[in-house]
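J.: this one's sequence-less:
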């Protein structure tokens, strides 16, 4: 099947009018009977509108997971065709059995993305005779009765509600609960998240599939000359690395306290990642600890540059209090960089036996872990060796296959 991009006509609006909403709802109710196409390949419609074409924090973890799973979904003789609903049609380029369906709505706008997701997508799915809808981020359309699969990355908004803006928290809590009730299969990215979905939303464990992230081939030990040239270009010498969006659950103030307690040296701390929300405490803490000359805020880093940051760093520190998985952990290991990470939520699953863990509330313990890695060459060598071996356990190809298995189970009514 040839790959093509289909554009769905839309209204050029900045704000959805009540008239538009009412008309879409009325039309949608007339079309809400689920139908299957006898004798034809099943069709899976995938909501990938969280893919971002712009540099920024939206291209972080969820974007990477969606992109890689789509690129690795298998096409088989008896399997489904895939309709990927996205305004980033390049993701389907060269993929057999995969077609991009775009909209003129600017789904980078949260409001318009919700409008599309809840009202327009069910219509598009009905018109294209989609058998299964896969919502790749938390929320399914309320007005659709089609068989559904939903991916839930984490429930940080349930564990730490005070760390989210009130409107965002209420929306995620309400809509994720509804999605768990309606979806036939639920995908999580770790065993820890699987248990969270079971605990908070009472979903039977046999309805929840774990599809672990993989590691892209770009994350590998790079030639020393390339790393040295990168460091000269950026003016880098010795540094500890943190990768992640600046937001409360990343627990960066504890990392700053631990870093401030290290003996004086030329070592710096590089915080790689864009601004998320409620991040002012981080900058306040840097000033309070007088670390302005020792902490580097890089902002968002392009995907192609990130492996160089991992390779150049002395170690990665990942102090989050909660994660759905913790992709920077295995990315750093794949580059041969030692890892120190918190022992919270799913992070021990990502670390395995290949890194050092610490209590994310204990800055002194983190200081001790960093000091041990810096002062013990044998320990550094072991962590590098173990990390490289451990990272090989994570495969995007396997993630694509397991996602396809979840589709098959859902279509079979299991």
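T.: Everything's here; your move. The structure displayed is predicted, hence computed values, not measured ones.
J.: Could you use CA atoms for every contact and neighbour count after this?
T.: OK.
J.: And the strands in the stretch 1-150 of the chain, which stretches?
T.: Using DSSP state E, counting those that start in this stretch, the strands of the stretch 1-150 of the chain run over 5-8, 43-47, 81-85, 98-103, 132-135, 147-152.
J.: So for residue 217, which of those strands sits nearest?
T.: strand 98-103 (22.7 Å; Cα to Cα).
J.: for that closest one, packing partners?
T.: Helices and strands touching strand 98-103, by 3 or more Cα pairs under 8 Å, 6 or more residues apart in numbering; DSSP states H and E, are strand 5-8, strand 81-85.
J.: Point out the most buried one among those.
T.: strand 81-85 (a mean of 23; mean count of other Cα atoms under 10 Å).
J.: quick one: that one to chain centroid distance?
T.: 20 Å (Cα atoms, centre = their mean, to the nearest Å).
J.: relative to strand 98-103, how tilted is that strand?
T.: 30 degrees (axes from the mean of the first three to the mean of the last three Cα atoms, to 10 degrees).
J.: so what secondary structure elements neighbour strand 81-85?
T.: Contacts defined by 3+ Cα pairs under 8 Å, 6+ apart place strand 81-85 against strand 43-47, strand 98-103.
J.: quick one: buried residues of the first one?
T.: Read that as strand 43-47. 43, 44, 45, 46, 47 (16 or more other Cα atoms under 10 Å).
J.: Make TSV out of these and add distance to residue 20.
T.: Below are the buried residues of strand 43-47 laid out as TSV (distance: Cα to Cα, whole Å):
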residue	distance to residue 20
43	28
44	27
45	24
46	24
47	22
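J.: quick one: which of these is nearest residue 315?
T.: The closest of the buried residues of strand 43-47, once distances to residue 315 are taken by Cα to Cα, is residue 47, at 36.2 Å.
J.: In contact with the closest one, which residues?
T.: Listed by Cα atoms under 8 Å, 6 or more residues apart in numbering, the contact partners of residue 47 are 84, 85, 86, 117, 133, 134, 135, 136.
J.: then this one, side by side with the first:
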């Protein structure tokens, strides 16, 4: 589930692993050797190597059901934590905790092919109800887990995600100026960080709304789209090529972690039109960097956005455009107020707090 650290689940596992080890827990981690470099904190003797021949979805699922239980039994683990509903173990010989980030197969049926959709909608609820505990990363996700998966409240624990505040914090003006020069960012820009996935990440509506905003406002702003290619990228590419404002839209591709905070910090705002999120890391990360957020109010984003963000209906191009106009017309005083409010809001989301609460869950399911 690490996917080179390019997925939300991957980032979750990396951050949680680092923080749990800092807390003194003995953590063993199962992963593909291709992702080993993301876990320098894991000693070799605590690394459980998943064979490369089991890297694909169906084969990887099979490894978790057929091979992992024997490894768990042999090593005598106290607790097993599965960080995604896709890999929960049906017959786990140790207490099992699962983090379920969202209920996407139920909310966005078109997101998956028929086989994955069937697995998510029919098989996952049955497995989820067998968990000793399920962790939800937002209140919205928790409600969905109860509604769609049938997990009872006593088996569900809400533990919001965190972010790395050592990385995501306001940068100096000199650092931002150097970054703009290095990346040839000569005009004010909006940034959207999400994998290029259609329709879930909603790039097509954003591209249309951005074009309208430029025409109606007269502001010579750019739009930077950063993310890894995913299902439906060709539809997004077509929308970009068809836009009369394509020269103002920069298809940046995947943004490396060491520059992500600078991409946020140098932007006029993060614009985040996603149709469905279990949490929505970029909204919190951007605000922690002192950047305004203009964000979808769908699913968990309505709670994660906080009071400083400018919300919009992601299914309406008119609504997205109106929010961009509100941003473009914002005076300095309001901008300063919202930035400070956003930094304060983001400060509550800490991996240390998340790991502490996860550890408490582990102790509860393992009998203390």
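T.: Structure received. All values reported here derive from a predicted model rather than from experimental measurement.
J.: TM value for the aligned chains?
T.: The TM-score (TM-score structural alignment, normalised by the length of the second structure) is 0.90; 358 aligned residues with a Cα RMSD of 2.2 Å.
J.: rewinding a little: distance to residue 185 of the first structure added to the strands of the stretch 1-150 of the first structure, as CSV?
T.: As requested, the strands of the stretch 1-150 of the first structure are exported to CSV (distance: least, Cα to Cα, whole Å):
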stretch, distance to residue 185 of the first structure
strand 5-8, 28
strand 43-47, 14
strand 81-85, 17
strand 98-103, 21
strand 132-135, 9
strand 147-152, 5
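J.: for the helices and strands packed on strand 81-85 of the first structure, which one sits closest to residue 167 of the first structure?
T.: Nearest of those (Cα to Cα): strand 43-47, 22.4 Å.
J.: Provide the aligned range in the second structure for that closest one.
T.: Alignment of strand 43-47 of the first structure against the second structure: no match, by TM-score structural alignment.
J.: returning to what we had before: can I get the helices and strands packed on strand 81-85 of the first structure in TSV including distance to residue 373 of the first structure?
T.: Listed next are these as TSV, based on distance: least, Cα to Cα, whole Å:
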stretch	distance to residue 373 of the first structure
strand 43-47	43
strand 98-103	46
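J.: related to what we said a few turns ago, out of the helices and strands packed on strand 98-103 of the first structure, nearest to residue 144 of the first structure?
T.: Using Cα to Cα, the nearest of those to residue 144 of the first structure is strand 81-85, at 15.7 Å.
J.: what range in the second structure does the closest one sit on?
T.: Here strand 81-85 of the first structure aligns to the second structure at residues 26-30, judged by TM-score structural alignment.
J.: quick one: contacts of the matching stretch?
T.: When contacts are defined by Cα under 8 Å, 6+ apart, stretch 26-30 of the second structure is touched by residues 17, 20, 21, 42, 46, 47, 48, 49, 50.
J.: residues in contact with the third one?
T.: Spelled out, that is residue 21 of the second structure. Residue 21 of the second structure is in contact with 27, 41, counting by Cα under 8 Å, 6+ apart.
J.: Measure how buried residue 370 of the first structure is and give me the count.
T.: The number of residues packed around residue 370 of the first structure, counting by other Cα atoms under 10 Å, is 21.
J.: Which residue in the second structure aligns with it?
T.: Using TM-score structural alignment as the criterion, residue 370 of the first structure maps onto residue 324 of the second structure.
J.: do you know how far that match is from residue 227 of the second structure?
T.: According to Cα to Cα, to the nearest Å, residue 324 of the second structure stands 21 Å off from residue 227 of the second structure.
J.: now the helices for the stretch 201-350 of the first structure?
T.: Taking DSSP state H, counting those that start in this stretch as the criterion, the stretch 201-350 of the first structure contains helices spanning 224-234, 252-260, 280-288, 306-312, 327-334, 347-351.
J.: average gap between the third one and the second structure?
T.: To tie it back to what came earlier, the one meant is helix 280-288 of the first structure. Comparison of helix 280-288 of the first structure with the second structure after fitting gives an average deviation of 2.4 Å (mean Cα distance after the TM-score superposition for the first structure).
J.: Relative to the second structure, which residues correspond to that helix?
T.: Under TM-score structural alignment, helix 280-288 of the first structure corresponds to residues 234-242 of the second structure.
J.: List the contacts of residue 239 of the first structure.
T.: 267, 268, 269, 270, 313, 314, 315.
J.: Isn't residue 58 of the first structure up against residue 52?
T.: Yes. The criterion here is Cα atoms under 8 Å, and residue 58 of the first structure meets it with residue 52 at 6.3 Å.
J.: Mutual contacts of those two, please.
T.: Counting by Cα under 8 Å, 6+ apart, nothing touches both residue 58 of the first structure and residue 52.
J.: one step back: which of the contacts of residue 239 of the first structure are still contacts in the second structure?
T.: Retained in the second structure by both residues aligned by TM-score structural alignment, their matches' Cα atoms under 8 Å are the following of the contacts of residue 239 of the first structure: 267, 268, 269, 270, 313, 314, 315.
J.: Based on its surroundings, how many neighbours for the aligned partner of residue 291 of the second structure in the first structure?
T.: Counting by TM-score structural alignment, residue 291 of the second structure corresponds to residue 337 in the first structure. By other Cα under 10 Å, the residues close to residue 337 of the first structure number 29.
J.: for the one 10 residues further on, same thing?
T.: As a burial measure, the neighbour count of residue 347 of the first structure was computed by other Cα under 10 Å and equals 25.
J.: and it, what pairs with it in the second structure?
T.: Using TM-score structural alignment, residue 347 of the first structure pairs with residue 301 in the second structure.
J.: who are the neighbours in contact with its match?
T.: Contacts for residue 301 of the second structure (Cα under 8 Å, 6+ apart) come out as 277, 278, 279, 280, 295.
J.: Now with 10 Å, please.
T.: Neighbouring residues of residue 301 of the second structure by Cα atoms under 10 Å, 6 or more residues apart in numbering: 138, 140, 272-281, 283, 295, 311.
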